[in-house]
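Enquirer: Got a predicted structure here, sequence first:
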Amino acid sequence: MQTPLIDDLISALKVLPGVGAKSAQRMAYHLLERDRKGALRLAETLNEAMEKVGHCRQCRTFSENEICPICASAKRVQDEICVVESPADIAVIEQSGIFRGTYFVLMGRLSPIDGIGPEDIGLPILELRLQQGGCSELIIATNPSVEGEATAHYLQQIAKNYDVKVSRLAQGIPLGGELEYLDSGTLTQAFLSRREV
């Protein structure tokens, strides 16, 4: 029998993806038995991140500032926008070093079954950005799932309304694969082989 505080700690750890009851219990016991300093640092950092990390006003990625460092950089190609599903996708693309443009993060994908529509993934913000001009190419890098493809099609329709060239990442990304798990070589090939849609 565990105390209520230990039960609460285990329950709190179960919110992490892939962490079940046994893993959460192991983590809780490890922190309590062997790494209380680390646990306190984790708690403080989590609290600070939850309070201070928001979304970039321009691309919607996680940022501590109103505009993220990528959007604010004069070294980025401002007229190329790569649309991704999550901030994790940006991290993978940035590690490859192949893309020098800017991003737009959907924070999901269209899924009518789950009640996720265009407003829920920020498409009105992206459309306003395209309407204001300054975008010559919209690179769609949604995951090749059913929802990702539906989202890509919707994005294509929006871009065509503003005469923006649309391309889609090609070779190297398997159907049903996720950007977050690709190696940089595969991702580089996908960028180099992108095609206009």
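Expert: All right, it came through fine.

Enquirer: from here on, contacts and neighbour counts on C-alpha atoms
Expert: OK.

Enquirer: all helices for this structure, in order.
Expert: With helices called from DSSP state H, the chain shows them at 4-13, 21-34, 36-52, 69-72, 87-96, 123-131, 146-161, 184-192.

Enquirer: For residue 59, find the nearest of those.
Expert: Closest approach to residue 59 among the helices of the chain (C-alpha to C-alpha): helix 69-72, 7.3 Å.

Enquirer: Show me the contact partners of the closest one.
Expert: With contact meaning C-alpha atoms under 8 Å, 6 or more residues apart in numbering, helix 69-72 is reached by 58, 59, 76, 102, 103.

Enquirer: now swap in stretch 81-96 and tell me
Expert: Residues outside stretch 81-96 that contact it (C-alpha under 8 Å, 6+ apart) are 61-62, 99, 101-109, 135, 137-143, 179-180, 182-185, 187-188.

Enquirer: Take this one as well and set it beside the first:
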Amino acid sequence: MTPGYDQLVRLFKSLPGLGFRSAERIVLHLLVEKPEKLNQFIEQLHDSAGLIGPCGSCGNLAEGDHCSICLDENRDTDSICVIERVPDLFAVERSSAYRGLYHVLQGKLSPLRGIGPEQLNLSSLDKRLKEGSVKEVILALGNDLESEATCHYIQEEIVGEQNIKVSRIGFGLPSGGGVTFADEMTLKNALESRRALDFS
């Protein structure tokens, strides 16, 4: 093997969800089996990196200032579904059980890993809620201690005394499980069976 080949395999292996064998298959596919795809792959990656960024409102992927969901006039603006990451948003959308707006936190509170409120997309959520049109915040986070702490923080510090209902999905999600890998029916049931939160 050449040093260049080894470096490419290591780079692909560093991506989420790819082990050594998967990374090796991708590198061999691009270098040996379908080399004509290599330049197309590089150009598309470069072009997309320049076009795609976070939505200025919710944090979803956008080609411009705002994402297609925030710009969709047919969405229900009374509710905001708070999720951890963009793949969670995609999973909820696939379930077709929710037609409101979203807010992507880009993580969850984790003092042990040095992730506090300042590292999350919380200030823009606070700003959106203070605009006054939202009636319900749906917390669609995973079923673990860090998610519980994040939900508690949002209800106490972000929603606070505002006259906004706060609910939490959870039905059907396994302990320690997240939203991204739940199937559509489980997410549909989780959203439809959400419960109001009460930390008092």
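Expert: Yep, it's here. None of these values were measured; they are calculated from a predicted model.

Enquirer: that older thread, using TSV, please lay out the helices of structure 1 together with distance to residue 175 of structure 1 and mean neighbour count.
Expert: Output for these, formatted as TSV (distance: least, C-alpha to C-alpha, whole Å; neighbours: other C-alpha atoms under 10 Å):
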stretch	distance to residue 175 of structure 1	mean neighbour count
helix 4-13	32	14
helix 21-34	31	14
helix 36-52	34	12
helix 69-72	29	16
helix 87-96	16	17
helix 123-131	24	17
helix 146-161	9	18
helix 184-192	13	17
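
Enquirer: what would those helices look like in a markdown table with distance to residue 80 of structure 1?
Expert: Shown next, in a markdown table, are these (distance: least, C-alpha to C-alpha, whole Å):
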| stretch | distance to residue 80 of structure 1 |
| --- | --- |
| helix 4-13 | 39 |
| helix 21-34 | 42 |
| helix 36-52 | 29 |
| helix 69-72 | 11 |
| helix 87-96 | 14 |
| helix 123-131 | 11 |
| helix 146-161 | 12 |
| helix 184-192 | 13 |
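
Enquirer: Can you tell me which of the ones you listed is nearest to residue 170 of structure 1?
Expert: Of all these, it is helix 184-192 that lies closest to residue 170 of structure 1, at 4.9 Å by C-alpha to C-alpha.

Enquirer: Quick check: the closest one compared with structure 2, mean distance?
Expert: For helix 184-192 of structure 1, the mean deviation from structure 2 after alignment is 0.8 Å (mean C-alpha distance after the TM-score superposition for structure 1).

Enquirer: other SSEs contacting that helix?
Expert: Counting contacts by 3 or more C-alpha pairs under 8 Å, 6 or more residues apart in numbering; DSSP states H and E, helix 184-192 of structure 1 packs against helix 87-96.

Enquirer: got the angle for the helix it packs on vs helix 184-192?
Expert: Inter-element angle recorded for helix 87-96 of structure 1 and helix 184-192: 100 degrees (by axes from the mean of the first three to the mean of the last three C-alpha atoms, to 10 degrees).

Enquirer: what's the mean distance for helix 87-96 of structure 1 versus structure 2?
Expert: Aligned to structure 2 and superposed, helix 87-96 of structure 1 gives a mean residue distance of 0.8 Å (mean C-alpha distance after the TM-score superposition for structure 1).

Enquirer: residue nearest the centroid of structure 2?
Expert: Note on structure 2: the residue nearest the mean C-alpha position is residue 85, at 1.8 Å, using C-alpha atoms, centre = their mean.

Enquirer: And it, how close does it get to residue 68 of structure 2?
Expert: According to C-alpha to C-alpha, to the nearest Å, residue 85 of structure 2 and residue 68 of structure 2 sit 17 Å apart.

Enquirer: and residue 103 of structure 2, how many neighbours does it have?
Expert: Summarising burial for residue 103 of structure 2: neighbours were counted as other C-alpha atoms under 10 Å, giving 26.

Enquirer: let me redo that: residue 133 of structure 1
Expert: By the criterion of other C-alpha under 10 Å, residue 133 of structure 1 has 12 neighbours.

Enquirer: again, but for residue 96 of structure 2
Expert: Using other C-alpha under 10 Å, residue 96 of structure 2 has 12 neighbouring residues.

Enquirer: ditto for the one 10 residues further on
Expert: By other C-alpha under 10 Å, 15 other residues sit near residue 106 of structure 2.

Enquirer: That one - nearest residue in space that isn't next to it in sequence?
Expert: Among residues not flanking residue 106 of structure 2 along the chain, residue 85 sits closest, at 5.0 Å (C-alpha to C-alpha, 6 or more residues apart in numbering).
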